[in-house]
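A.B. asks: kindly generate the corresponding structure for this input.
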Amino acid sequence: MAAGPEGKLQLVQRHVRAFPDFPKKGILFRDICPILKSPAALTAVTDLFEEHVRSHQLQVDLIVACAGLDARGFLFGPLLAQRLGVGFVLVRKKGKLPGATVSVAYDLEYGSAEVEIQEDAVAPGQKVLIIDDLLATGERQQSGTELQQKVEQADIQGCMVVIELRDLKGADRLKPHNIFSLLQY
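C.D. replies: Okay, the predicted model is just below:
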């Protein structure tokens, strides 16, 4: 395992593949599947997220993973929550959670979606950190922040992602929330 943060970051970067014209022409898809296949790379992602939270002394009660048409953010959230000793909450595609839910619709870089959270998932004032695999246009993460603030009145500590596609300016959409991304393209 790479010892320092720079070595860990290089390990993560080596495990991201680029696929041009997927899922449609003109999109360069950044694939994180090799990270998940490599125990060392997955540990490095979790380590880097944990180091960021601890070095910035973020107070966190819950990790919230946002997912629209896919659930890749779910793959990192529980690992980080376990490391930090905090809970984990799902934001899912509409119709996938039981019980009373609240939903928000949003646009994607190549489609649209609606996500929801269980009404009682986050208590008012709880400190949450939103985690996802990718920040592109920011629509998915913005829907998560809207759900947290509007319905649960949570205190959002920031958003963390493995990959940020800077040209799509997703971080601008999420202001004033702090964004931490491991890799930027």
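A.B. asks: for the rest of this, base every contact and every neighbour count on C-alpha atoms.
C.D. replies: Fine.
A.B. asks: contact partners for the residue nearest the centre of the chain?
C.D. replies: For the chain, the residue nearest the mean C-alpha position is residue 132 (1.3 Å; C-alpha atoms, centre = their mean). The contact partners of residue 132, taken as C-alpha atoms under 8 Å, 6 or more residues apart in numbering, are 65-67, 72-74, 76-77, 141, 159-162.
A.B. asks: which residues does stretch 83-91 contact?
C.D. replies: With C-alpha under 8 Å, 6+ apart as the test, stretch 83-91 has contacts from 50, 60-67, 74, 77-78, 81, 115-117, 121-122, 144.
A.B. asks: actually stretch 168-178, sorry about that
C.D. replies: Counting by C-alpha under 8 Å, 6+ apart, residues outside stretch 168-178 touching it are 135-139, 141-142, 156-159, 164, 179.
A.B. asks: nearest to residue 11, of the residues you listed?
C.D. replies: Here the nearest of those to residue 11, counting by C-alpha to C-alpha, is residue 164; it sits at 16.8 Å.
A.B. asks: would you do the same for the sequence below? I want to compare the two.
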Amino acid sequence: MPLGVRHAVTTNLKDIIRTISDYPRPGIEFRDITTLLGDARAFRRAIDELVQPWAGTKIDKVAGIEARGFILGGAVAHQLSAGFVPIRKKGKLPHTTVRIAYSLEYGVDEMEMHQDAVRPGERVILVDDLIATGGTATAAAKLLRQIGADVVAACFVIDLPDLGGAVKLRAMDVPVGTLIEFAGH
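C.D. replies: Got it, this is the predicted structure:
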């Protein structure tokens, strides 16, 4: 590209998300945010929009769910001058952990976090790339509450409302913020 020529700016984040059909199995429309992460303007816009509702409020920690939630959550934590808490799959953290089991469409899994990652009463925002059925996000919110966190919200770039995950979080009195929606699964 010649010097001084720029790509047209896409104002719709939805247009930047790549959809991969039949991944990880037939019938699934996988929403791939790596295209958003690779576009500096879109990535900045997504982080700014995730941060905006919390600007000027006291947020102690941002908890990110492995793995894309680490990327987004770390950037959100930085912008809010908050600490970052990784929520990982079982066996990946080196210090004493607390753990929770949760159901997936295809079985049961476990996630954990360091037991001293959040002090009781700290205000925490949960961040991940996508909310679908809500199994992982509701388990993460329960895990945070188990150690005394005040889960003030859960934020996602993408909501798949047909799968009901955001409704499940709201039923737990966790406000949910999303930037875009895709129909189906």
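A.B. asks: how far away is the residue nearest to the centre of structure 1 from residue 98 of structure 1?
C.D. replies: Taken as C-alpha to C-alpha, to the nearest Å, the spacing of residue 132 of structure 1 relative to residue 98 of structure 1 amounts to 22 Å.
A.B. asks: host element of residue 82 of structure 1?
C.D. replies: According to DSSP states H and E, residue 82 of structure 1 maps onto helix 77-84.
A.B. asks: can you pull out the helices in structure 1?
C.D. replies: Taking DSSP state H as the criterion, structure 1 contains helices spanning 5-14, 33-37, 39-55, 77-84, 139-146, 170-173.
A.B. asks: what helices or strands is the third one leaning on?
C.D. replies: So that's helix 39-55 of structure 1. In terms of contact count using 3 or more C-alpha pairs under 8 Å, 6 or more residues apart in numbering; DSSP states H and E, helix 39-55 of structure 1 is assigned the packing partners helix 5-14, helix 33-37, helix 77-84.
A.B. asks: deepest in the core, which of those is it.
C.D. replies: Comparing those by mean neighbour count (mean count of other C-alpha atoms under 10 Å), helix 77-84 ranks first with a mean of 19.
A.B. asks: where does that one end up in structure 2?
C.D. replies: Under TM-score structural alignment, the alignment places helix 77-84 of structure 1 onto residues 73-80 of structure 2.
A.B. asks: report the buried residues of stretch 53-73 of structure 2.
C.D. replies: Taking 16 or more other C-alpha atoms under 10 Å as the neighbour-count basis, stretch 53-73 of structure 2 is seen to contain the buried residues 54, 59-66, 68-73.
A.B. asks: next: stretch 26-35 of structure 2.
C.D. replies: When neighbours are counted by 16+ other C-alpha under 10 Å, the buried residues of stretch 26-35 of structure 2 are found to be 29, 30, 31, 33, 35.
A.B. asks: and if you look at stretch 159-172 of structure 1?
C.D. replies: Counting neighbours by 16+ other C-alpha under 10 Å, one finds that the buried residues in stretch 159-172 of structure 1 are 159, 160, 161, 162, 163, 164, 165, 170, 171.
A.B. asks: mind checking what the residue nearest to the centre of structure 1 lines up with in structure 2?
C.D. replies: Taking TM-score structural alignment as the alignment basis, one finds that residue 132 of structure 1 is matched in structure 2 by residue 128.
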